[in-house]
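In: Starting from these lines, generate the structure:
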Amino acid sequence: MVALEFTTDATRFLAAAGDHLAADPVLNTVVTANAHKARTLPVGGPPFWWLTVRSADGRVVGAGMRTSPTAPYPLYLLPMPDEAAVSLARALHDRGEETLAVNGALPASALCAAELARLTGGRSEVHVHTRLHELRSLVRPAPSPGRLAAATPDDLDLISAWVTAFMADADEQAGRPRGSGTHTPPDRPELRRRIDAGLLWCWLDPSGRPVSLVGATPPSFGVARIAPVYTPPDERGHGYASNAVAGVSHLLRSAGHRVCLFTDQANPTSNKIYAALGYHPVVDMANFAIL
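Out: Sure, this is the predicted structure:
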């Protein structure tokens, strides 16, 4: 038997599940980053919760969250016993919490989505296959003209437009219809917070014009995650993104952090670029839609 513990308090969640999350901080990066952020900033919901899964002897054996601020408010699940993933679906159904998307670790996300679909008489299908990678030894790419520079408030309009375009372009590059993705771009206040925190960078061409964007999450349990990475179509093919990612990766590693990132498995270009920089696969995940 497993027990599902829900809370809307990120501090309480981290107190309960923190040691479990810290044991594999790369695998758990999305949940830990969101939980640490939520201690000081309002995020998401409703619905909104953090989940700790305990075994019969009280050990933490899984975790998850539902904190997305936009529809369809997907669940995000970390590894947990199969029984817990199915029990979670039943618990949400029993309390009438509509759930149309489940993201995260396999097989937990697949099992939860399948049970939700069974309970509602629908079906679940994979929308995006993702892969988490960690940087081992950084391999510098061939140099591109220009330099890496921290973004400034003057870049906010451009960055906001680029982040929105990034979501649509990512779908297109993976062979999906533009705008069909399950992710919503950060809003302007969030982007401004990232700029102020020094977590967004631009690659500048020799004239000082921004030509590529790279961001990172605040380190959580010693892990920082690269996201987003975007180069406008007219600027591609010059190695700007590779050099920018390498530069940001170096900065994060030099500060003592482990560095990771996600790729869309359907996008061979990005997977090839990151592999060449020294990023190695850690685990495959998936985003499911319940239809």
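
In: From now on I want contacts and neighbour counts done on CA atoms only, so please keep to that.
Out: OK.

In: And the lengthiest helix in the chain, what's buried?
Out: In the chain, with assignment by DSSP state H, the single longest helix is helix 156-173. By neighbour count on 16 or more other CA atoms under 10 Å, the buried set for helix 156-173 is 156, 159-160, 162-163, 165-173.

In: now the other sequence, so there's something to compare against:
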Amino acid sequence: MDIKEYSSPKEVLQQVETCLLKNEAENNLPLGLLNRLKKEEDKNVSYEVTKQPFVAVGKKEDGTTGIVLLQTPPYNLVICGDVDYAKEAAKWVYNKNQYIPGVVGAKPLVEEFVNGWKELTNCKSKTFMKQKIYRLDQVNDIPRQKGRLCYATEDDIALVTYWTEKFYEEALEPINKEEAKLFVINKIKQNQIFIWRNENGCPVSMAARSRESKNGVVISLVYTPEEYKKQGYATTCVAALSDWLLQEGYQFCSLYTDLENQTSNNIYMKVGYEPIADSVEYHFKY
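Out: Below you'll find the predicted structure:
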């Protein structure tokens, strides 16, 4: 397999999009990131040296895509493609002296990459999260709480920042308040965060739209504060946002869940999301 690094995410997207779209929902992470980087490239966005995107493609002998490697430092390496080329990709990345704190992608591919990476670096690996990727094409007809879905606005920055901190604390890794605030301000400016307000106008749950691909869009940042949990607000919020996005013209919505969080998995399946693939994220310690 011939692996090549590219300076243009736009060029890479042109090369691999057709291949990745065959399993579009499953490949929402690399597709979404490449689409975002393409937009930034079109706007001539500049990056700090340490945050320069790393993008590479491995081609098989017949010229088809074998593997795609994508990293936006300081975050983990995203990989997708054929499991047979995982160790070869690990060796190529190692020879490039590319620092990767971890790796995320489809379970069989990632696990084979991790095995190859550990042989090369003698690092230790730790499973950070086992996830399930879900896809929804139509929202189920389910009971919903009264209220309305609306965009989060500048007036909501303090509340949404706090909720975002709690979300990261519970679902991912802790994030400091300043990082959370900058993240929220950016998302609100782009109309990407939504709040479900109950019939009294009180904010009780939130969700966000995230990565977009040709036909689909990802829902993320689903959070309901403790005092409003187990009342159907998360279900209502996700169902309403899924409806909203499908009405915009997307063919499907997708999302990730922590396999260990049975509550969230049950909520999404109730709304109409169906599991399509297993994803896993590993962290490395050198």
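
In: Just give the TM-score of the two.
Out: In this superposition the chains share a TM-score of 0.88, using TM-score structural alignment, normalised by the length of the second structure; 277 aligned residues with a CA RMSD of 2.3 Å.

In: follow-up on the earlier one: same list, the buried residues of helix 156-173 of the first structure, but as JSON lines with distance to residue 241 of the first structure please.
Out: Formatted as JSON lines, the buried residues of helix 156-173 of the first structure follow (distance: CA to CA, whole Å):
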{"residue": "156", "distance to residue 241 of the first structure": "19"}
{"residue": "159", "distance to residue 241 of the first structure": "15"}
{"residue": "160", "distance to residue 241 of the first structure": "17"}
{"residue": "162", "distance to residue 241 of the first structure": "13"}
{"residue": "163", "distance to residue 241 of the first structure": "14"}
{"residue": "165", "distance to residue 241 of the first structure": "15"}
{"residue": "166", "distance to residue 241 of the first structure": "13"}
{"residue": "167", "distance to residue 241 of the first structure": "16"}
{"residue": "168", "distance to residue 241 of the first structure": "17"}
{"residue": "169", "distance to residue 241 of the first structure": "15"}
{"residue": "170", "distance to residue 241 of the first structure": "14"}
{"residue": "171", "distance to residue 241 of the first structure": "18"}
{"residue": "172", "distance to residue 241 of the first structure": "18"}
{"residue": "173", "distance to residue 241 of the first structure": "15"}
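
In: and which of these is nearest residue 287 of the first structure?
Out: Nearest to residue 287 of the first structure among the buried residues of helix 156-173 of the first structure is residue 171, at 13.3 Å by CA to CA.

In: Test my guess that that closest one contacts residue 179.
Out: Yes - taking contacts as CA atoms under 8 Å, residue 171 of the first structure lies within contact range of residue 179: 6.7 Å.

In: tell me, what's touching these two both at once?
Out: Counting by CA atoms under 8 Å, 6 or more residues apart in numbering, residue 171 of the first structure and residue 179 have no common neighbour.

In: Skip ahead from the helix or strand where residue 218 of the second structure lies and say which helix or strand is next.
Out: Element membership of residue 218 of the second structure, judged by DSSP states H and E, is strand 216-223. Downstream of strand 216-223 of the second structure, the next assigned helix or strand under DSSP H and E is helix 233-248.

In: Find me the equivalent region of that following helix in the first structure.
Out: Mapped onto the first structure using TM-score structural alignment, helix 233-248 of the second structure spans residues 240-255.

In: Can you give me the buried ones in that stretch?
Out: 240-250, 252-253.

In: got the residue ranges for the strands in the second structure?
Out: Counting by DSSP state E, the second structure has strands at residues 2-6, 54-59, 65-71, 77-81, 102-106, 124-136, 147-151, 193-198, 203-212, 216-223, 252-258, 274-285.
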